[in-house]
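[1] Here is a sequence together with a model predicted from it:
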Amino acid sequence: MVGVLAGSASALFLVSLDWVTRWRELHAWALLLLPAAGLVIGLAYHYFGREAGRGNNLILDEIHAPRTPVPLRLVPLVLGGTLLTHLFGGSAGREGTAVQMGGALADQLTRWLRLRPRDRRLLLIAGMSGGFASVFGTPLAGAMFGLEVLLLGSIRYDALLPAFLAATSADFVTRAWGVGHTAYPQLAALPLTPQSVGCTLLAGALFGLTARSFAALTHWVGRQFARLAYPPLRPVLGGVLLVALVGALGTTRYLGLGVPVIVEAFQTPLGPQDFAWKLLLTALTLGCGFRGGEVTPLFFIGATLGSALAVVLPLPVALLAAMGFVGVFAGAANTPLACLLMGLELFGMPAGIYLALACVVAYLFSGHRGIYSAQVVGQAKHRRLSREQGKRLGEL
């Protein structure tokens, strides 16, 4: 049931997102209405959202310490808010929307089934896994994401079966609705040499530091906008700044999901400005209160950074782009195993060792920072950080 709900919701979301993206690309003037869209989103969340405004962090907190059911109104709020963000040119993703819808819909079953707190936790994890798997077409990564994202450095093995069942069924349902996903190039095998391993470790460190920078900047932007006493005005001001920045850049290359640029990054080395501008615009979009996910922008940032590194590192551009694609996400979400599985599902097995090294190193170099402030440090990344064990990332 969880998989059917999450998969169907993701199918509706992806079809709608594709439509609004194509419409925006045909009407460049729509960007000028981004501040107005921000006002609508801000008012909706301020007067109707309540706790729903916390997004993914609300679901994570409910898994850690169950209190009240995730409100069903989160589904239309995050769906409508994300579509408005993309319709008028915000730089955001889609994972957060799908995960929140999956978790909220799954939690509605709690009342009907009268589940105990422990079983409710498993249901929420299954909902998150189903949402992630169905929005990207990666059931293995989706299942592992739900298990891994809760506790930094730890996995919830008690939820193993529910997570995999929900992820697999949600992906099947989304595809059954006729919804497809982006096809990425399959990587060729590359022999392991001291040089290739060294370059991979260096690239992984850069991916981890970039992930840390993205998380820090997004949270910093959020704190600055929190100074505005009336929350609905925050995305309005953010929208004005975004319009001004895009106008100064003279390109819409960094708006929306940016999938065409991600695909381009696998084909030819790109300049370093691509990842830098996407990082800045996404941090501003999400930090000021627009809706959407962080993950696809992280794919963009990682793939374009990896592509740019092909100019200085003697590795194939497609391999570096793929390592950045999963590595930056691994560092920002603190989910290296889920990101490795995603890399294998999207890019194939032959280059798996390189993807694994990039994910692990990026995870270590991002430190105890991440895009989910409700994530709890289950196992410190280094013994010097052991005093932070058991704390939420938002407390550090």
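    Thanks, I have the structure now. Numbers count the residues shown, from 1 in each chain.

[2] okay, CA-based contacts and neighbour counts for the rest of this
    OK.

[3] got the contact list for the spatially closest residue to Phe300 that is not a sequence neighbour?
    Nearest non-adjacent residue to Phe300, counting by Cα to Cα, 6 or more residues apart in numbering: Ile262, 5.3 Å away. Contacts for Ile262 (Cα atoms under 8 Å, 6 or more residues apart in numbering) come out as Phe299, Phe300, Ala303, Thr304.

[4] Just the buried residues of the helix or strand that Trp23 is a member of, please?
    Here Trp23 sits within helix 2-26, counting by DSSP states H and E. Going by neighbour count (16 or more other Cα atoms under 10 Å), the buried part of helix 2-26 is 2-11, 13-14, 17, 20-21, 24-25.

[5] cool, stretch 387-396 as well?
    Glu388, Gln389, Arg392, Leu393.

[6] if we look at that stretch, which residues are touching it?
    With contact meaning Cα under 8 Å, 6+ apart, stretch 387-396 is reached by His368, Arg369, Gly370, Tyr372, Ser373, Ala374, Gln375, Val376, Val377, Gly378, Gln379, Ala380.

[7] How far away from the center of its chain is it?
    21 Å (Cα atoms, centre = their mean, to the nearest Å).

[8] one step back: so of the contacts of Ile262, which ones are in helices?
    Cross-referencing those against helices under DSSP state H gives Phe299, Phe300, Ala303, Thr304.

[9] JSON lines please, covering the residues you listed and showing distance to Asn56 and neighbour count.
    Shown next, in JSON lines, are those (distance: Cα to Cα, whole Å; neighbours: other Cα atoms under 10 Å):
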{"residue": "Phe299", "distance to Asn56": "19", "neighbour count": "26"}
{"residue": "Phe300", "distance to Asn56": "21", "neighbour count": "30"}
{"residue": "Ala303", "distance to Asn56": "24", "neighbour count": "34"}
{"residue": "Thr304", "distance to Asn56": "26", "neighbour count": "34"}
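
[10] take the one below as the second:
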Amino acid sequence: MKTFNHLIRWTLLILPIAITIGTVVAFFLWLLSAAIHLRFDHQWLLFLLPFAGVLIHLIYQSVGKSSEKGNNLIMDEIHQTGGGVPWRMAPVILTTTIITHLFGGSAGREGTAVQIGGSIAAVFGKWFKLNEQDTKMVLTAGIAAGFGAVFGTPVTGAIFALEVLTLGRIKYEALFPALVASVIADFTVAAWQIHHTAYHIAVLPQTPYFLSAYLPIDLFLLSKVIAASVVFGLASYLFSFAVHGVKQVFSRLFTISWLIPVAGGLIIIGLTYLIGKPDYLSLGVDAEYPGAITIPSAFIQGGTDTWSWLWKTVYTTLTLGTGFKGGEVTPLFYIGATLGNTLSGLLNAPVSLFAALGFIAVFAGATNTPLACTMMGVELFGSEYTLFFAVACFTAYFFSGHGGIYSAQRAAIPEIQDNLPADSAVNSLKNSYLAQKMSRYKIRLKQK
């Protein structure tokens, strides 16, 4: 009876939160699509990108304030209650993300959806007068709802919300609220007639392989998957290193902060005309012209250039590192899918399969969420290649280094318990672990 009451209570608490988040995310996705296609029709808008960067800077300076910490602010609040998640985070990030994409900035949408989810959840938490523990649960559910709704992957959204908070530890007490929130928010987006891009892996030809009479899997293909996944992990590391590095470099170069987005916007304009095509601007899902390189085109033989993944890395790290807003995940999908396309040619492997593996594996390495990304593979591409999805995501995770795109991500255990750098991006993993051990040892001594 107690369990039943617990489930009913959380369902009733989460229902209005998730419906609200799903509705706002649906509105955001509609606006985002409209802004992107408006830029397609008016290519001169790209020249206003530096001015858009200044506008975003002024918005955060005047209204956004602490909201500029974005996803990290929500994660910090879940780890340890502080100043709270401000209600204005949702409208500010929605507005500034639309501005970024309208003028051609290379960014994603996950960060926006997660911040919308966290901000709305925080507001409802105050209205419901929840205690500290329940507020943390509601914030976790808000992350799940935002993520699941924006990509149409509700199970992934729930697992991501739990896995992304602490490396090596999942708090299962938040699983039910997170899953309910993610599913309801996804249903709400669907009810508003917002559709997500569909991706497909082409059927692999049935050919005999080594030890096929004894093993249910092609070991030769599996070895190619592992080799490619090592590269996916290195690409994740490069992205994480670059996005933090760009921020540091530009902060040192410019003492006047509003000049940073101006410089970033000018560089992106220059690169676009140097390359001669706008393929690496904005989201990278819809094609601006026939033959453009997009995430869907990466699933087709010859659908990308050899260095498309690197150009997208440069564009996105410049965009986000110089103050423009959005998310990192969709660009990571683009980087992974195009890199998978390139590697499929080098390894003589199935194009669509390797594009799909790169799609989820680069994301797994950059966010330290291999479980969620494995489930994303199942939700987006089907369950037939689940083993390949898991191998790709966990291999990329191990080869992506100890950092990631989220500086607020904590660590319960290191990825590999070996020689860790003293300034590890996940808060000095070994030092934290040893400090906890010493603290427990001192308590025991006092008790004796």
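    Perfect, thanks for sending it. A quick note: this is a predicted structure, and the numbers were derived from the prediction, not measured.

[11] Tell me how the two chains score on TM-score.
    Superposed pair, TM-score by TM-score structural alignment, normalised by the length of structure 1: 0.96. Supporting alignment: 395 aligned residues with a Cα RMSD of 1.7 Å.

[12] mean deviation of the helix or strand encompassing Ala244 of structure 1 from structure 2?
    Secondary structure from DSSP H and E places Ala244 of structure 1 in helix 233-249. Overlaying structure 2 shows helix 233-249 of structure 1 at a mean distance of 1.2 Å from the equivalent residues (mean Cα distance after the TM-score superposition for structure 1).

[13] go on, stretch 317-325 of structure 1?
    Stretch 317-325 of structure 1, aligned to structure 2 and superposed, deviates on average by 0.2 Å (mean Cα distance after the TM-score superposition for structure 1).

[14] Which residue range of structure 2 does that stretch align onto?
    Aligned by TM-score structural alignment, stretch 317-325 of structure 1 falls on residues 351-359 of structure 2.

[15] Could you do stretch 58-73 of structure 1 as well?
    Aligned using TM-score structural alignment, stretch 58-73 of structure 1 spans residues 73-88 in structure 2.

[16] Just tell me what Thr319 of structure 2 corresponds to in structure 1.
    By TM-score structural alignment, Thr319 of structure 2 lines up with Thr285 in structure 1.

[17] next one: Ala141 of structure 2
    Structural alignment places Ala141 of structure 2 opposite Ala126 in structure 1 (criterion: TM-score structural alignment).

[18] For its match, which three-state class applies?
    Three-state assignment for Ala126 of structure 1 (DSSP: H, G, I helix; E, B strand; the rest coil): helix.

[19] how about it, what does it touch?
    Ala126 of structure 1 makes contacts with 2-3, 103, 106, 143, 146, 159, 162-167, as judged by Cα under 8 Å, 6+ apart.

[20] try Thr68 of structure 1
    Going by Cα under 8 Å, 6+ apart, Thr68 of structure 1 touches Glu62.

[21] In a strand, it, correct?
    No - per three-state DSSP, Thr68 of structure 1 lies outside any strand segment and is coil.

[22] Distance-wise, check it relative to Leu109 of structure 1.
    13 Å (Cα to Cα, to the nearest Å).

[23] now Leu122 of structure 1
    12 Å.

[24] Of the contacts of Ala126 of structure 1 - the most surrounded one?
    Within these, neighbour counts (other Cα atoms under 10 Å) peak at Ala167, which reaches 36 neighbours.

[25] Report the secondary structure state of that one.
    helix.

[26] Hmm, Ala143 and it touching each other?
    Yes - the criterion here is Cα atoms under 8 Å, and Ala167 of structure 1 meets it with Ala143 at 5.4 Å.

[27] Find residues that contact each of the two.
    Contact with both Ala167 of structure 1 and Ala143 is made by residues Ala126, Ser129, Gly130, Phe132, Ala133, according to Cα under 8 Å, 6+ apart.

[28] sec struct for the last one, please.
    Spelled out, it's Ala133 of structure 1. The three-state label given to Ala133 of structure 1 by three-state DSSP is helix.

[29] which ones are touching it?
    Ala133 of structure 1 sits next to Pro139, Leu140, Ala141, Gly142, Ala143, Ala167, Thr168, Ala170, Asp171 when contact means Cα under 8 Å, 6+ apart.

[30] Which ones among the residues you listed lie within helices?
    Pro139, Leu140, Ala141, Gly142, Ala143, Ala167, Thr168, Ala170, Asp171.

[31] Compute the number of surrounding residues for Trp311 of structure 2.
    Neighbour tally, Trp311 of structure 2, other Cα under 10 Å: 18.

[32] where does the closest residue to it other than its chain neighbours fall, helix, sheet strand or coil?
    The shortest distance from Trp311 of structure 2 to any residue other than its chain neighbours is 6.9 Å, reached at Tyr280 (Cα to Cα, 6+ apart). Three-state assignment for Tyr280 of structure 2 (three-state DSSP): coil.

[33] And the residue nearest to the spatial centre of structure 1, how far from Leu43 of structure 1?
    By Cα atoms, centre = their mean, the mean C-alpha position of structure 1 lies nearest to Val295, the distance being 2.2 Å. Using Cα to Cα, we find Val295 of structure 1 at a distance of 25 Å from Leu43 of structure 1.
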